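K.L.:
Give the three-dimensional model of this entry:
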Amino acid sequence: MNNYKTRAQLKGEVKDLVRGRWSTAVLLYLIPTILMLANAGSGGSRSSSDYTSATTSFNFTAIVTTAFSSGIIVFLLSLIFLIVSLSATFRGLDWIEDPELEFSPIKSNFTYFRSPDWWKLIFIYIINNIFVFLWYLLLIVPGIVKSIAYSQTFFVYKDLNDRGLADNYSLTDYITRSRQLMNGNKWRYFVLQLSFIGWFILGGITLGIGFFWIFPYYKLTMANFYHDLVANENN
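P.N.:
All right, here's what the predicted structure looks like:
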């Protein structure tokens, strides 16, 4: 019989984990938090202004060039953000699994840039988003349900990769494995996400400053959710 932890237990364990080590948590997610806030703050204003300038001058070549170059730059930056974010996220899971773990929080953001399999993260990201997008084409609700079902995909990859089993799986197998883990757990995950709305509002009220503490708390709780899923499956 599964004995999943409650939201309060998952969050409480994270609070216990970072107690006395908040600086480590903040530094671990410092770069992802800054990138997230910068992206939210800019809102693509630079590319928008360039595009507006090109259209108002009716320079067709400039319009095409600006749109194409901006798209490529945004795409490349998003991939860099992805690897940085996942590197921090994976180290967060390591920390959840070993509360006494000692590590360099800033360097942990660049772990997967040194991995020969960094490209797998990008392709998993692309395939995952294609699947979710196709579900969204049907209806909004199925898209949301499937995005939740696929939410553990990267954790699954990290888990199998750490055990030397990743080569035995295809990129879509990680998504399938996530879906299997989330059977009967989608609502728990959805409600856990909702429980952070108040914190996110607080982060907005503090002009983003609060996110330097809220984001690590959120990300570590999500890692703890995955840890709990696997622990119950193995029972």
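K.L.:
Going by C-alpha atoms from here, please, whenever you check contacts or count neighbours.
P.N.:
Noted.
K.L.:
Tell me how far the longest helix anywhere in the chain lies from the chain's centre.
P.N.:
Secondary structure of the chain per DSSP state H: the longest helix is helix 60-97. From the chain centre to the centre of helix 60-97 is a distance of 12 Å (C-alpha atoms, centre = their mean, to the nearest Å).
K.L.:
Run a quick neighbour tally on I214.
P.N.:
Neighbour count of I214, defined by other C-alpha atoms under 10 Å: 18.
K.L.:
Here is a second sequence; please produce its structure as well for comparison:
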Amino acid sequence: MNRAALKEDAKSILNSHFSFYFLLFLPAFILEVIGGIIFGINATDYLEPSDGVSTLITWIAALLAIGMSFVCLDAMREKLTYENPLQKSMFLFHNGDYFLGTLLISIIQYIFVILWSILLIVPGIIKSMAYSQSFFIYRDAIDHGEHISYTDAITRSRQMMDGHKWEYFVMGLSFIGWLILVSVTAGIAAIWVQPYMSLSFANYYNELSREQNAKDGHVEDHQAPTSEASENN
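P.N.:
The predicted model follows:
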């Protein structure tokens, strides 16, 4: 898979619609700032009661990010209308199946990765990459009317990533320079970097699923409900 081409496509879409993606990711940025402030308070004043609030904010921000990655997937499939970005930022919460499935898959993944990490750190990292496509797989299955269990989504992700984990790892490493930029700008660069990464990884899944469908002899159909249609349900 051509990593540079995947990232270039993502960068082109982001630069063409930057104001949309800025507003799309704005709620997550705000939550991350609030979470950082609370973490700082905990670190300096040892306010234990706020630990739960910080954890809750982290989970909400993570769920928002997953929903935004679904919007990014629609963009890579040329199914996205660039309107109402703030409404689309809540994409995951507009569909009960998406929300519940994503939440439970997140919890199951977390448990699995922790269990593997008990053995050694490396197996935990490998498994996190193996499970990385679970959310996209679950979303596609729901959109196509397929009944899929949460563990099935994780299993399919593991199967899809067989032989691709190193490729995925290297793609993640290719963003290190951008993440350093985010760090040295006190997070300001994340306004551009976070959508760029989300679009790139959505594009990775899109291409990988195409390759798998072609290998399996399946006719690809991405005419399922888009983020725009789901908002109206």
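K.L.:
quick revisit: and the longest helix of the first structure, what other elements does it pack with?
P.N.:
Judged by 3 or more C-alpha pairs under 8 Å, 6 or more residues apart in numbering; DSSP states H and E, the packing partners of helix 60-97 of the first structure are helix 30-42, helix 45-56, helix 118-138, helix 153-162, helix 211-233.
K.L.:
what span of the second structure lines up against the helix or strand just after the shortest one?
P.N.:
Right, the one you point to is helix 153-162 of the first structure. As assigned by DSSP states H and E, the chain's next helix or strand after helix 153-162 of the first structure is helix 171-181. The alignment of helix 171-181 of the first structure onto the second structure (TM-score structural alignment) covers residues 150-160.
K.L.:
so how far is A28 of the second structure from the alignment partner in the second structure of R114 of the first structure?
P.N.:
Matched to the second structure by TM-score structural alignment, R114 of the first structure sits across from H94. In this view, H94 of the second structure and A28 of the second structure are 16 Å apart by C-alpha to C-alpha, to the nearest Å.
K.L.:
More neighbours: which of the two?
P.N.:
Legend: neighbour count by other C-alpha under 10 Å for H94 of the second structure and A28, higher for A28 (22 against 18).
K.L.:
For the more buried one, give its distance to L63 of the second structure.
P.N.:
As defined by C-alpha to C-alpha, A28 of the second structure lies at a distance of 9 Å from L63 of the second structure.
K.L.:
same deal with Q194 of the second structure?
P.N.:
Going from Q194 of the second structure to L63 of the second structure by C-alpha to C-alpha gives 14 Å.
K.L.:
got it, and I114 of the second structure?
P.N.:
Distance from I114 of the second structure to L63 of the second structure, by C-alpha to C-alpha: 19 Å.
K.L.:
These two - which one has more neighbours?
P.N.:
A count of neighbours by other C-alpha under 10 Å puts L63 above the other of I114 of the second structure and L63, at 21 against 18.
K.L.:
quick one: what's aligned to F215 of the first structure in the second structure?
P.N.:
Correspondence of F215 of the first structure to the second structure, assessed by TM-score structural alignment: Q194.
K.L.:
Please pick out the residue of the second structure most distant from its centre.
P.N.:
Centroid-distance maximum for the second structure: D45 at 33.0 Å, with C-alpha atoms, centre = their mean.
K.L.:
where does that residue sit relative to G36 of the second structure, distance-wise?
P.N.:
Per C-alpha to C-alpha, D45 of the second structure is found 14 Å from G36 of the second structure.
K.L.:
Could you do D51 of the second structure as well?
P.N.:
Using C-alpha to C-alpha, D51 of the second structure is found at 12 Å from G36 of the second structure.
K.L.:
Please apply the same query to K11 of the second structure.
P.N.:
Plainly put, K11 of the second structure is 27 Å away from G36 of the second structure if you go by C-alpha to C-alpha.
K.L.:
Tell me the counterpart of I66 of the second structure in the first structure.
P.N.:
In the first structure, I66 of the second structure lands on L86 (TM-score structural alignment).
K.L.:
give the contact list for its match.
P.N.:
Counting by C-alpha atoms under 8 Å, 6 or more residues apart in numbering, L86 of the first structure makes contact with N109, F154.
K.L.:
what about 10 Å?
P.N.:
Residues in contact with L86 of the first structure (C-alpha atoms under 10 Å, 6 or more residues apart in numbering) are P32, I80, G92, S108, N109, F110, T111, Y112, L121, F154, F155, K158.
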